[in-house]
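> just a sequence and a predicted model for now, questions to come.
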Amino acid sequence: MSAQLFVVATPIGHLDDMTFRAVQVLKSVDLIAAEDTRQSAQLMKHYQIDTPLTACHDHNESSVIQQLIEKLKQGQDIALVSDAGTPLISDPGFKLVRAAQENNIRVIPIPGACAAIAALSSVGLPSDHFRFEGFLAAKASQRLQQLEQLQQQPHTMIFYEAPHRILACLKDMCQVFGEDRRVGLAREITKTFETIKQMTLGELYQFVSNDPHQQKGEIVLVVAGLTQPVAVTDDALDQLLGRLRQDLSVKAAAQLAADLLGVKKKIAYQRALELDQNSPDQAED
């Protein structure tokens, strides 16, 4: 009589991101295990789903697992949902899914929205290899320690961050990863005030500091991995800067040279200034 446990993704903001299959499954199961029954009830009302809800969250998951497993063994289909997005991705549900697998109960994923993947797909950083790190520690000392362990990580890293900690987090990332490391900000994904940006960590810290609206809502940070520096000769840098300065300002030429050769922008900028001082015919900025 063993039934099925459906792991159902729900919208992370825009209600139209609910899939047809997800609605069908939630209507057909016998019970929905929800992280927050009050919040899930609003989604169910929107889609006219009257399936009973039961709570399954961080604080009670261990105590309700056996009850849910018994219902599954008795032939009752159950759907697992979190407040938003895909369950288990920085959300409860792992213990229930593990228990279902251990009891040979079929677990069926119903794919849909996931903030981490949505952010990765939209900020324009390498996505062939990536690590999902979830939330960093709330305490600064522990957060710095975690970041230091990731400083040499070559793959793109995805973090969730609480709005009240975003500035402190970015400041720590600047300290550990360096202000020139590329980062993507995906805030309030699919919602009215969505923000999708890519820049350096230093630039993002200033952007968020100067705009209190960017310090609110659901935030995903996508940080580029450490790229191994390529040996660049002084002559190669000088030649490229000399050519770029024929058409671009010092700042623009330095930025483009840094991107093309993989050198630090500060180094390229300083060298461009030195070359300008030695070249009286160079165009004024």
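Everything's here; your move.
> alpha carbons only for contacts and neighbour counts from here, please
Will do.
> can you give me the neighbour number for the nearest residue to residue 155 once chain neighbours are set aside?
Leaving aside its sequence neighbours, residue 155 sits nearest to residue 225 (C-alpha to C-alpha, 6 or more residues apart in numbering; 4.5 Å). By the criterion of other C-alpha atoms under 10 Å, residue 225 has 23 neighbours.
> does residue 225 lie in a helix or a strand, and which?
Using DSSP states H and E, residue 225 is not contained in any helix or strand.
> pretty sure it sits against residue 158.
No - the criterion here is C-alpha atoms under 8 Å, and residue 225 misses it with residue 158 at 10.2 Å.
> so how far is stretch 98-105 from its chain's centroid?
Its chain's C-alpha centre and that of stretch 98-105 lie 29 Å apart, by C-alpha atoms, centre = their mean, to the nearest Å.
> quick one: contacts of that stretch?
2, 3, 4, 5, 65, 69, 72, 73, 106, 107 (C-alpha atoms under 8 Å, 6 or more residues apart in numbering).
> for the stretch 1-150 of the chain, what spans make up the helices?
20-28, 37-46, 61-73, 94-102, 115-122, 140-150 (DSSP state H, counting those that start in this stretch).
> in TSV: those, plus distance to residue 174 and mean neighbour count.
As requested, the helices of the stretch 1-150 of the chain are exported to TSV (distance: least, C-alpha to C-alpha, whole Å; neighbours: other C-alpha atoms under 10 Å):
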stretch	distance to residue 174	mean neighbour count
helix 20-28	40	16
helix 37-46	36	15
helix 61-73	37	17
helix 94-102	33	16
helix 115-122	20	19
helix 140-150	10	15
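> of all the ones you listed, which one is nearest residue 169?
Closest approach to residue 169 among these is made by helix 140-150 (7.9 Å; C-alpha to C-alpha).
> for comparison:
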Amino acid sequence: MNFKNTGILYIVPTPIGNLSDITYRALKILQEVDLIACENIKHTNILLKHFNIKNILISFNKFNEFQKSDRLIQELEKGKKIALVSSAGTPLINDPGYILIKKCHLFKIQIIPLPGACAAITALSASGVSTSSFCYEGFLPSKKKLRRSLLNSLKKEKRTIILYESKYRVIETVQDIINEIGANRHIVIAREITKKWEIIYGNKAHIIFNWIKEDQNRYNKGENVIIIDGYKESKNINLSDKIINTFTLLRKVLSLKQSVLITSKIHKTNKNDLYQYAIQHEEK
């Protein structure tokens, strides 16, 4: 693409908790640009102060994005270099910036994105849920009717589903997942990612619901990433009562892997069928 003789807009991810997660390249850009457009000036100042960086900051958030995008375009056309940052993570992922990026493309202004922290991807990588294909839904609607309607539309989504949820609605949202998607659907709660009290826990939705309610520290701090295992067609598993009894007895004293291996050898049955049976029937 042929760019105008203008400045450059850098999209700069910042840490989602642990300040050590910022890259050397990001620090260099934040030091060298002419100004930084940030979602929250106070929050960004904490980051800059920690790394002894001084620069000009301007507010750029969902309330002033339309107005400030025009101003930033003017500065870029003058040859200025600008860094766009959000409060945490990668800008534009559930944060302001879309309008500015669209205008940069329209006015042929160069955009350079930097790789970095993103809560959704960080949580997904450690979830134990399929990562080969997924969809990102961001924050669900705050109104119950709209939230339930959206979840219901995702009931047969085969890809892994990634959601964000605040501490204020996480219990209610898990309850809605139970009602609309299913009590036995495997989900993962990733809370306070990269921070001191980080928790990543996966189980059936109804077990997660009870687990959260057991301790207020599991829902009264920070934001949550909720990962929902994709829909899978039910498979008819024809296991005899003898096979199931053997497997059940072994599971009381052995690991899942050992129980499957021994049961399959005793009864000469398919190991995958035993694993599938465990997924469908075991609570933990």
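Happy to help now that I have it. Remember, it's a predicted structure, so these values are computed and weren't measured experimentally.
> quick check, nearest of the contacts of stretch 98-105 of the first structure to residue 43 of the first structure?
So of the contacts of stretch 98-105 of the first structure, ranked by how close each gets to residue 43 of the first structure (C-alpha to C-alpha), first place is residue 5, at 19.7 Å.
> tell me the counterpart of the closest one in the second structure.
By TM-score structural alignment, residue 5 of the first structure lines up with residue 9 in the second structure.
> what's the answer for residue 78 of the first structure, then?
Per TM-score structural alignment, residue 78 of the first structure is aligned with residue 82.
> I figured that match was touching residue 32, is that so?
No - counting by C-alpha under 8 Å, residue 82 of the second structure sits too far from residue 32 to count as a contact (9.2 Å).
> quick one: contacts for the residue nearest to the spatial centre of the second structure?
With distances taken as C-alpha atoms, centre = their mean, residue 120 lies nearest the centre of the second structure, 1.8 Å away. Counting by C-alpha under 8 Å, 6+ apart, residue 120 of the second structure touches 162, 163, 164, 225.
> related to what we said a few turns ago, can you count the residues close to the match of residue 78 of the first structure?
There are 26 residues near residue 82 of the second structure, going by other C-alpha under 10 Å.
> and it, how far from residue 20 of the second structure?
23 Å (C-alpha to C-alpha, to the nearest Å).
> can you check residue 89 of the second structure too?
Here the criterion is C-alpha to C-alpha. By it, residue 89 of the second structure lies 13 Å from residue 20 of the second structure.
> repeat that for residue 185 of the second structure.
Residue 185 of the second structure is 35 Å from residue 20 of the second structure, by C-alpha to C-alpha.
> and the two? which has more neighbours close in?
residue 185 (19 against 10).
> list the contacts of the more buried one.
Residue 185 of the second structure neighbours (C-alpha under 8 Å, 6+ apart): 178, 204, 205, 228, 229.
> tell me the most packed of those residues, by neighbour count.
residue 228 (29 neighbours).
> what's that residue aligned with over in the first structure?
That one, residue 228 of the second structure, aligns with residue 223 by TM-score structural alignment.
> how close does its match get to residue 191 of the first structure?
Distance, residue 223 of the first structure to residue 191 of the first structure, by C-alpha to C-alpha: 22 Å.
> then residue 270 of the first structure?
42 Å.
> which position in the first structure pairs with residue 176 of the second structure?
If you follow residue 176 of the second structure across to the first structure using TM-score structural alignment, you land on residue 172.
> what about its match, helix or strand, and which?
Element membership for residue 172 of the first structure, per DSSP H and E: helix 166-177.
> helix or strand right after that helix?
strand 182-187.
> which part of the second structure matches that following strand?
Aligned by TM-score structural alignment, strand 182-187 of the first structure falls on residues 186-191 of the second structure.
> mind listing what's buried in the matching stretch?
186, 187, 188, 189, 190, 191 (16 or more other C-alpha atoms under 10 Å).
> the match of residue 176 of the second structure: neighbour count?
Residue 172 of the first structure, neighbours per other C-alpha under 10 Å, totals 20.
> going by distance to residue 51 of the second structure, which of the contacts of residue 120 of the second structure wins?
residue 225 (28.0 Å).
> and the closest one, helix, strand or coil?
strand (DSSP: H, G, I helix; E, B strand; the rest coil).
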